[in-house]
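Trainee: mind looking at a prediction? Sequence and model below.
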Amino acid sequence: MLAELSIRNFAIIDSLSVSFSKGLTVLTGETGAGKSIIIDAIGLLIGGRGSTEFVRYGTQKAEIEGLFHIHPGHRVYDKCEEFGITISDEDEMVVLKRDITENGKSICRVNGKLVTLSVLKEIGQALVDIHGQHETQYLMQPDKHLFLLDSFGDKDFKQELVSYESTFKDYKEINKQLSELSRNEQEIAQRIDLLEYQYQEIAGSNLIPDEDVKLEEEKRMLSNFERIHGSLQDAYHNLYGEGKALELVSSALADFSQVAALDESLKADEEQFGNSFYVLEELTYKIRDMFDSLEYNPERLNSIESRLDELSKLKRKYGSSVKEMIDYSEKIKKELELIQNKDNHIEELKKKQEKLIAKLEVSGKKLTKRRAETAKVLKNSIQQQLKELYMEKTKFEVVMKRIEDDQFLRTGLDSVEFYISPNPGEPLKPLSKVASGGELSRIILALKTIFSENQGITAIIFDEVDTGVSGRVAQAIAEKIYKVSIGSQVLCISHLPQVAAMSDTHLHISKDTLQGRTVTKVLTLKTDEKVNEIGRMISGVEITDLTRQHAQELLELAASIKKTS
């Protein structure tokens, strides 16, 4: 669940810290007090699109931070592991943080680690699901219905979908290769000329793996010949000769051996001393050999510099190292072979394409069958939910159609659209054309109720889902939202007293003017305060004893419903 939200310099919010509890939290207050701004902040925290308009006037950046408690096995663990983010097994929490600067840039962190906005979005949307008024528009777009249906699919369905998508990916790759090989003759001839020139230039350079590294090392040696020569000479003369280091160490070893012959405890030290002497002696002879083999060759140095210059020019065109240039040469060699033998390759690719088409057809039909089964379960589930929302006479149907023959989509062979018949005797028609605002609110709530049981979302946020409803429908929506909150934390902005009465926690949002600036305040209402706020929601500005009595009755009814839920 979302346990803590901290907001600074965001829109009209100066500084605000809100603690949230389990169950249903309802946010109420006058229009413009800042209720939706808090939800907007949460939306940005989970990767929503930012804007400089969110940064409070006169400040450099807006800061939003949220603390989420998660249960073991939550899918966010896999998401965080995928991006190298650690979640402590002891704390079982995720901290999301997002700053938006005055120039519109975002700085995102998850558990203190800097991440991209896309990573923040992936992790954030595994924690929070926000349903605002705009989602009814989402429901009005038929091309989104397939996604909603597939989201409801079980494990077997999702495995079938993954299998189909894998085959489809291979099919698209074959089509791409065929398209490239089917370009017009002039393009192909120009491509062959370019590739042959590049290949011949690289091949003619007789590249040797790592030769640039070895040549740079040899150049460094020759360029520093005098310094190396002098240093080796000095080192050898200091080690070898009468009265020099090697002779002195040899004499010291002889003296120490005499002592070790009398003291058995020094035998190991004598052996180590001897080994060290022999290592030093071997190193002395190696220095001598290096010194003797050194020969300054200005012609070789010129040759190396010329070769490195040649390699440098090639690198500017074909790769940053000799290895990359050799790899590129192999790549264009294969492409040349492919183009020059394109007729054979096209024939082979077409055979593969035919096999993939047949495989897609089989896999697609299996997917369609699974999808039809899923559609039937979804239909029955939504019908039950709508019945509980006083839409028992409404018929809901998932209409599936086969796309054109020999056509394949990444999602399968089907198009999907939701149809409803709001009134008895009326034919089923596309949801997008016949549903009213109140009906759309109830349908989306029905979908959320169903999906929340399967998606494992930590927090679900409803932003004024009660638009366009009243009376007993409002009470049904209140009860439905509360039932969702039993399995997942729910935050809800509402203007309905019935919804406010069902809350486990009631937050009142207000705004005030302080030192000439607007500030937003959040107050957790106690029982008496809750009665007054619900009374205000019922009657408006003036709260009478009768409205307080009505508010008290709503709270008592809510308490009774909660006991039986």
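Mentor: Done, it's in.
Trainee: alpha carbons only for contacts and neighbour counts from here, please
Mentor: OK.
Trainee: would you mind measuring from Glu337 to Glu330?
Mentor: Look at Glu337 and Glu330: by Cα to Cα, to the nearest Å, they are 11 Å apart.
Trainee: with Gln498 instead?
Mentor: 72 Å.
Trainee: what ranges does the stretch 451-565 of the chain have for its strands?
Mentor: 459-463, 489-493, 505-514, 517-524 (DSSP state E, counting those that start in this stretch).
Trainee: thinking again about what came up before, show me which of Gln498 and Glu330 is the more surrounded one.
Mentor: Counted by other Cα atoms under 10 Å, Gln498 and Glu330 do not tie: Gln498 has more neighbours, with 27 against 13.
Trainee: contact partners for that one?
Mentor: Going by Cα atoms under 8 Å, 6 or more residues apart in numbering, Gln498 touches 474-475, 478, 554.
Trainee: between those, which sits nearest Ser205?
Mentor: Ranked by distance to Ser205 (Cα to Cα), those are led by Ala478 at 77.8 Å.
Trainee: counting neighbours, what do you get for the closest one?
Mentor: Residues lying near Ala478 (other Cα under 10 Å) number 23.
Trainee: right, and Arg56 touches Ile7 too?
Mentor: No: Arg56 is not in contact with Ile7 according to Cα atoms under 8 Å; the separation is 11.0 Å.
Trainee: okay, these two: which has more neighbours?
Mentor: Ile7 (22 against 18).
Trainee: residue closest to the middle of this structure?
Mentor: Nearest to the geometric centre of the chain sits Val119, at 3.1 Å (Cα atoms, centre = their mean).
Trainee: quick one: that residue is in a helix?
Mentor: Yes: secondary structure assignment places Val119 in a helix (DSSP: H, G, I helix; E, B strand; the rest coil).
Trainee: dropping in the other structure now:
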Amino acid sequence: MLEELEVRDLGPIHHALLAPARGMTAITGETGAGKSMLLNAIRLISGQTPSTGLVRGDAKQSWVQGVFAVAPDGEAASIAREAGAVLEENDDELFLTRTVPASGRSRAMLSGRSVPRSVLADIAGELVTIHGQSDQLRIAAEAKQREFLDMVAGDDDELRAYGAAWDALREVDDRLARLRTQEASVRQRADYLRDSIDRINAVDPEPGEDVELKEKRARIEHATQISQGVEGALGALDSSQIDVDTGEQGAIDLITHASQALRSIHLDGVFAQTADRLDSLNADLSDIVFSLAQESEDEPKVDDLDGLNARIHALAELTRSWGPDLQDVIAWRDKAILEVEDLDASPEKVSALEERRVQLHREALRCADALSAARRRAARVLSEQVGRELEALAMAGSHLEVRVETRSGTGRESLDAHGRDDIAFLFTRSPGPQLSMGRSASGGELSRLMLALELSAAAQRPEASAVTFIFDEVDAGVGGKAAVELGRRLARLSRHAQVIVVTHLAQVASWADAQFVVSKRDEGDGVVTAVAEVSGESRVREVARMLSGSESRTSLEHARELIRASDLDG
């Protein structure tokens, strides 16, 4: 959900700050006031390429920021984390920022971190759907129509099942292709792999073995220093641990004597407590003596050095060829063994893979048919619901056919990564021929068609609705009762998702939970566009202006009545 939009020096807007409602927000104002600049701001933080002339004439740059509330475990938050944004455990806000200089390249930022603008596009794609004439033409692409239909169908299980079957089939096809095209170079590759595997197996490395051996060699090379150091430490701590009788007491004996001297006082309090501390210290020193004595006993023998060096050299030869470390060498060998099996495949293995392919192809066809059935069911319901919505939106006689054509045949060519369906959204305006979306509808009609699609989708899968819908030109060519129905349906959609609509119709704006007015004023050195939220009587006056262009007593009363009547629960 868009919580806040701030704009600086964008077109005629010097500064604007909007906090849209959770439900429906209307943006109104006289023609030419600059409402389109707010849409341009959202397009900028959505990663779109800035058009020329966006920067205010007396400014060095334009700056736009949108603050979005997101689900911490949602896809938008996941994309943000992958891009390097730091999100705390309870953090549910993302800041999408765009700076466009008067000359030079624009800059995109995500929660204070510079990112490619493609990252903003990916995140905004999860958060915002803009239905303006230039934005919604992307629905004309078959891929987008397929994604929309799958979202409405709720066929996630069928998609996952088909995806797994398709991947398994493609993997077998790739293996068969490699086996059937073996040439001299492939045989040379097999010989090289076998020789490499034999060399690695002859050494039989263990992960991390070279590091352990180098540590062991270092101890042998420093055996004298280690022996002298350990013996000196043991002598200082406990003289009984060394062969030479120095006649001196070690630290353990001295501390024992000190403890006994304190306990001979036979008084509790500080003397007994200090004796306890000395006994505890003695116990720690005894553990240290034991550990040092063990280290001395476990020291590697000097005569092992030649064997260690030979082993280290053999392991180093492996890492030079297949490293950088022994784990990589072992992983390379294991992968090479599988590759050799394919390269050395016998006719029986090819035959076995062909039989496996037949089974996988049959499974892929079964999963594709299940997916096609789910799509056809959803297409029928979607077409019917969109038809009913279009009639209420002053487009009676217009019709959308969601066509799902399953490719015939059972060959490999009938399938692709998305199933075996060709999907098309075909729109018929009244009167007019049936054409693909984008070619058959005007800007306003296309906006209303998209509203009908979103309403129908929300009716079937309300949990799958996009976070924020933005509609522009949706009221073009609409008036009277149809305008009221248009507003009602936008308000209905806002029950499932945030809706922002740019409108010039009072019958639409009256349904909004919040209304912002874009207006122009002359400040002497130029025209400035201001954006302000209206409520109460100021909103009544704005709706009255939209109704009749004036604030007469009649228009004000009409505006109040219109706002009161625009209530889904009323």
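Mentor: In hand now; what should we look at? Everything numeric here is computed off the predicted structure, so don't read it as measured data.
Trainee: returning to what we had before: which of the contacts of Gln498 of structure 1 fall in helices?
Mentor: Among these, the residues falling in helices (DSSP state H) are 474-475, 478, 554.
Trainee: a markdown table for those residues, including distance to Glu247 of structure 1?
Mentor: Shown next, in a markdown table, are those (distance: Cα to Cα, whole Å):
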| residue | distance to Glu247 of structure 1 |
| --- | --- |
| Ala474 | 103 |
| Gln475 | 104 |
| Ala478 | 99 |
| Leu554 | 105 |
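Trainee: show me the two of those that sit farthest apart.
Mentor: So, these by Cα to Cα: farthest apart are Ala474 and Leu554, at 12.1 Å.
Trainee: without its sequence neighbours, what residue ends up closest to the alignment partner in structure 1 of Gly47 of structure 2?
Mentor: Taking TM-score structural alignment, the alignment pairs Gly47 of structure 2 with Gly48 from structure 1. Spatially, and ignoring its direct neighbours in sequence, Gly48 of structure 1 is nearest to Lys121 (7.2 Å; Cα to Cα, 6 or more residues apart in numbering).
Trainee: relative to Gly516 of structure 1, how far out is that neighbour?
Mentor: The spacing between Lys121 of structure 1 and Gly516 of structure 1, counted by Cα to Cα, is 36 Å.
Trainee: more neighbours, these two?
Mentor: Neighbour count, other Cα under 10 Å: between Lys121 of structure 1 and Gly516, Lys121 has more, with 20 against 7.
Trainee: my read is that the more buried one contacts Gly43, right?
Mentor: No: the pair Lys121 of structure 1 and Gly43 does not pass the contact test of Cα under 8 Å, sitting 9.6 Å apart.
Trainee: so how far does stretch 390-402 of structure 2 reach from one end to the other?
Mentor: Stretch 390-402 of structure 2: ends 14 Å apart by Cα to Cα.
Trainee: buried residues in that stretch?
Mentor: For stretch 390-402 of structure 2, the neighbour count (16 or more other Cα atoms under 10 Å) marks 390, 392-395, 398-402 as buried.
Trainee: out of the residues you listed, which sit inside helices?
Mentor: Residues of the buried residues of stretch 390-402 of structure 2 located in helices (DSSP H): 390, 392.
Trainee: okay if I get the buried residues of stretch 390-402 of structure 2 as TSV plus distance to Pro433 of structure 2?
Mentor: Compiled in TSV, the buried residues of stretch 390-402 of structure 2 are given as follows (distance: Cα to Cα, whole Å):
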residue	distance to Pro433 of structure 2
Leu390	17
Ala392	21
Leu393	20
Ala394	18
Met395	15
Ser398	10
His399	11
Leu400	12
Glu401	12
Val402	15
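Trainee: identify, from the buried residues of stretch 390-402 of structure 2, the entry nearest to Leu38 of structure 2.
Mentor: The closest of the buried residues of stretch 390-402 of structure 2 to Leu38 of structure 2 turns out to be Leu393 (Cα to Cα; 25.4 Å).
Trainee: tell me the counterpart of the closest one in structure 1.
Mentor: Using TM-score structural alignment, Leu393 of structure 2 lines up with Leu389 in structure 1.
Trainee: separation between that match and Ile420 of structure 1?
Mentor: Separation of Leu389 of structure 1 from Ile420 of structure 1 (Cα to Cα): 15 Å.
Trainee: cool, and Leu294 of structure 1?
Mentor: The spacing between Leu294 of structure 1 and Ile420 of structure 1, counted by Cα to Cα, is 92 Å.
Trainee: what of Met325 of structure 1?
Mentor: Noted for Met325 of structure 1: a distance of 62 Å to Ile420 of structure 1, by Cα to Cα.
Trainee: what of Ile332 of structure 1?
Mentor: From Ile332 of structure 1 to Ile420 of structure 1 the distance is 57 Å (Cα to Cα).
Trainee: out of the two, which sits in the busier spot?
Mentor: The neighbour comparison of Ile332 of structure 1 against Ile420 (other Cα under 10 Å) goes to Ile420, with 20 against 17.
Trainee: part of a strand, is that one?
Mentor: Yes: under three-state DSSP, Ile420 of structure 1 falls within a strand.
Trainee: quick one, what contacts it?
Mentor: By Cα under 8 Å, 6+ apart, the contact set of Ile420 of structure 1 is 394-397, 428-431, 434-435.
Trainee: return the subset of these lying in strands.
Mentor: Counting by DSSP state E, the contacts of Ile420 of structure 1 place 395-397, 429-430 in strands.
Trainee: which one among the residues you listed gets closest to Ala260 of structure 1?
Mentor: Ranked by distance to Ala260 of structure 1 (Cα to Cα), those are led by Glu397 at 99.7 Å.
Trainee: do you know how far the nearest residue to that closest one once chain neighbours are set aside is from Ile85 of structure 1?
Mentor: Among residues not flanking Glu397 of structure 1 along the chain, Tyr419 sits closest, at 5.1 Å (Cα to Cα, 6+ apart). For Tyr419 of structure 1, the distance to Ile85 of structure 1 equals 43 Å [Cα to Cα].
Trainee: tell me the secondary structure at Arg8 of structure 2.
Mentor: strand.
Trainee: give me the neighbour count for it.
Mentor: A count of neighbours around Arg8 of structure 2, defined by other Cα under 10 Å, yields 21.
Trainee: Glu221 of structure 2 too?
Mentor: A total of 12 residues lie near Glu221 of structure 2 under the criterion other Cα under 10 Å.
Trainee: and the one 5 residues further on, by the same measure?
Mentor: Per other Cα under 10 Å, the neighbour tally for Ile226 of structure 2 reads 16.
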